[in-house]
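A.B. asks: can't give you the sequence, but here's the structure:
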């Protein structure tokens, strides 16, 4: 693993260089995870920044019990949950999801691609929080059942069950959408 040196990092090593390496390697994953948990781009930006501030502050305390990616995603998850528990969020109604526009070679392929992508993401984002979170961690971040279980503080059986239910719901909802069209 590229970040094995962090397990034995002491006060003499350069935190700025280590943080820069971590941000390059996992910055996008942290942002994506924050976005999928919160469904809010602005909050994902804020959480991502807070994650790396915390990593910088606590870099010398990393014990290496989990991978760097699992550690970052755990911090991300905790920060998003802290945000949802705050008094401020209970008084504000979050706005809908902004769509990211992509560029495709032709207008036809762009429309077809966007419709298919939007349908899948809307289906995934419409899942209950617990199912959406497990599906994202497994499919997108490619974490093992054991890593997900440790991150979420549940058993591996619970992870497998939630993942199975999430896949079934997505398949069912996408199948129903296909029959309506």
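C.D. replies: Now that the structure is in, tell me what you want to look at. The structure presented is a predicted model; accordingly, all values stated were derived computationally and were not measured.
A.B. asks: For the rest of this, base every contact and every neighbour count on C-alpha atoms.
C.D. replies: Fine.
A.B. asks: Quick test: name the residue nearest the centre of this structure.
C.D. replies: Taking Cα atoms, centre = their mean, the centroid of the chain lies closest to residue 33, which sits 1.4 Å from it.
A.B. asks: and that one, what helix or strand is that in?
C.D. replies: Using DSSP states H and E, the element containing residue 33 is helix 15-38.
A.B. asks: what's the closest non-adjacent residue to residue 19?
C.D. replies: Once flanking residues are discounted, residue 19 sits nearest to residue 56: 6.4 Å by Cα to Cα, 6 or more residues apart in numbering.
A.B. asks: got the contact list for that neighbour?
C.D. replies: Counting by Cα atoms under 8 Å, 6 or more residues apart in numbering, residue 56 makes contact with 15, 16, 19.
A.B. asks: Return the members of those residues classed as buried.
C.D. replies: Burial by neighbour count, judged by 16 or more other Cα atoms under 10 Å, picks out 15, 19 from the contacts of residue 56.
A.B. asks: if we can go back for a sec, contacting residues around the helix holding residue 33?
C.D. replies: With contacts defined as Cα under 8 Å, 6+ apart, helix 15-38 is touched by 41, 43-45, 47-48, 52, 55-56, 59, 69, 72-73, 76-77, 80, 125, 129, 133, 136, 141.
A.B. asks: now those residues: which count as buried?
C.D. replies: 41, 43-45, 47-48, 52, 55, 59, 69, 72-73, 76-77, 80, 125, 133, 136, 141.
A.B. asks: I'd like to know which of those are part of strands.
C.D. replies: Within the buried ones among the contacts of helix 15-38, no residue falls in strands by DSSP state E.
A.B. asks: Could you check how many residues crowd around residue 36?
C.D. replies: When neighbours are defined as other Cα atoms under 10 Å, residue 36 has 18 of them.
A.B. asks: alright, now check it against this:
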């Protein structure tokens, strides 16, 4: 994993193409997944991840080392994703796609099936949350960022992160209860 000093301590005359290659190799999947989680569209995630890496490439010199390289790239990805979502045409014509949950590993076919169903239901609920709740859940549980890192990435206070995460969990629990009651 590249540390926060990787970009900050680049020597003069560094090979920008090699740095871009290193970033894409190390964080390409994370950037694409985050864009997908925010937009719910694989085609948009493709475009956004390319745009995010292009922006990072152009701004390599601007990285100050205040956060991790991963947080910096996810911040760029978030901004690109939010710009995409603001586009009125996209909002009006987008159809929801299904989320492919990570497959579980288990010795029995039944366990695999049940775990897959549970994961799909969980990710379906996460994807139904408003974006401000969805992004905190994803950054915490999928990317493993700390409350402080999430707050810095989103430009909000740590208390707001905790509040949004709590509200997201309550909304997901309410969805589950509604489903159980036959709603």
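C.D. replies: Ah, there it is. None of these values were measured; they are calculated from a predicted model.
A.B. asks: Do you know the score for how well these two fit?
C.D. replies: Laid over one another, the chains give 0.86 as their TM-score (TM-score structural alignment, normalised by the length of structure 1), with 180 aligned residues with a Cα RMSD of 2.5 Å.
A.B. asks: rewinding a little: filter the contacts of helix 15-38 of structure 1 down to the ones in helices?
C.D. replies: 41, 43-45, 47-48, 52, 55-56, 69, 72-73, 76-77, 80, 125, 129, 133 (DSSP state H).
A.B. asks: Make a markdown table from the contacts of residue 56 of structure 1 and add distance to residue 145 of structure 1 to it.
C.D. replies: Shown next, in a markdown table, are the contacts of residue 56 of structure 1 (distance: Cα to Cα, whole Å):
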| residue | distance to residue 145 of structure 1 |
| --- | --- |
| 15 | 31 |
| 16 | 32 |
| 19 | 27 |
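A.B. asks: is it true that residue 76 of structure 2 touches residue 49?
C.D. replies: No: using Cα atoms under 8 Å as the test, residue 76 of structure 2 is too far from residue 49 to be in contact (9.3 Å).
A.B. asks: Centre of the chain to stretch 170-181 of structure 1, how far?
C.D. replies: Centre-to-centre, stretch 170-181 of structure 1 and its host chain are 25 Å apart (Cα atoms, centre = their mean, to the nearest Å).
A.B. asks: Name the residues of that stretch that come out as buried.
C.D. replies: By neighbour count with 16+ other Cα under 10 Å, stretch 170-181 of structure 1 contains the buried residues 170, 173.
A.B. asks: Would you mind listing the outside residues contacting that stretch?
C.D. replies: Residues from elsewhere that reach stretch 170-181 of structure 1 (Cα under 8 Å, 6+ apart): 119, 120, 123, 124, 127.
A.B. asks: Could you tell me which of these belong to helices?
C.D. replies: Those of the contacts of stretch 170-181 of structure 1 mapping onto helices are 119, 120, 123, 124, per DSSP H.
A.B. asks: Tell me how many other residues surround residue 25 of structure 2.
C.D. replies: For residue 25 of structure 2, using other Cα under 10 Å, the count is 10.
A.B. asks: For it, give its distance to residue 139 of structure 2.
C.D. replies: From residue 25 of structure 2 over to residue 139 of structure 2 the distance is 20 Å, taken as Cα to Cα, to the nearest Å.
A.B. asks: rewinding a little: PyMOL command for the buried members of the ones in helices among the contacts of stretch 170-181 of structure 1?
C.D. replies: To isolate the buried subset of those in PyMOL, counting by 16+ other Cα under 10 Å, use the following:
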select buried, resi 120+123+124
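A.B. asks: Pick the one among the ones in helices among the contacts of stretch 170-181 of structure 1 closest to residue 153 of structure 1.
C.D. replies: residue 124 (22.2 Å; Cα to Cα).
A.B. asks: can you pull the contacts of the equivalent of the closest one over in structure 2?
C.D. replies: Matched across to structure 2, residue 124 of structure 1 falls on residue 126, judged by TM-score structural alignment. Shown in contact with residue 126 of structure 2 (Cα under 8 Å, 6+ apart): 134, 137, 172.
A.B. asks: counterpart of the last one in structure 1?
C.D. replies: What that stands for is residue 172 of structure 2. Checking with TM-score structural alignment, residue 172 of structure 2 has residue 170 as its match.
A.B. asks: Which of the helices or strands spans its match?
C.D. replies: Element membership for residue 170 of structure 1, per DSSP H and E: helix 156-180.
A.B. asks: And for residue 10 of structure 2?
C.D. replies: Going by DSSP H and E, residue 10 of structure 2 is not part of any helix or strand.
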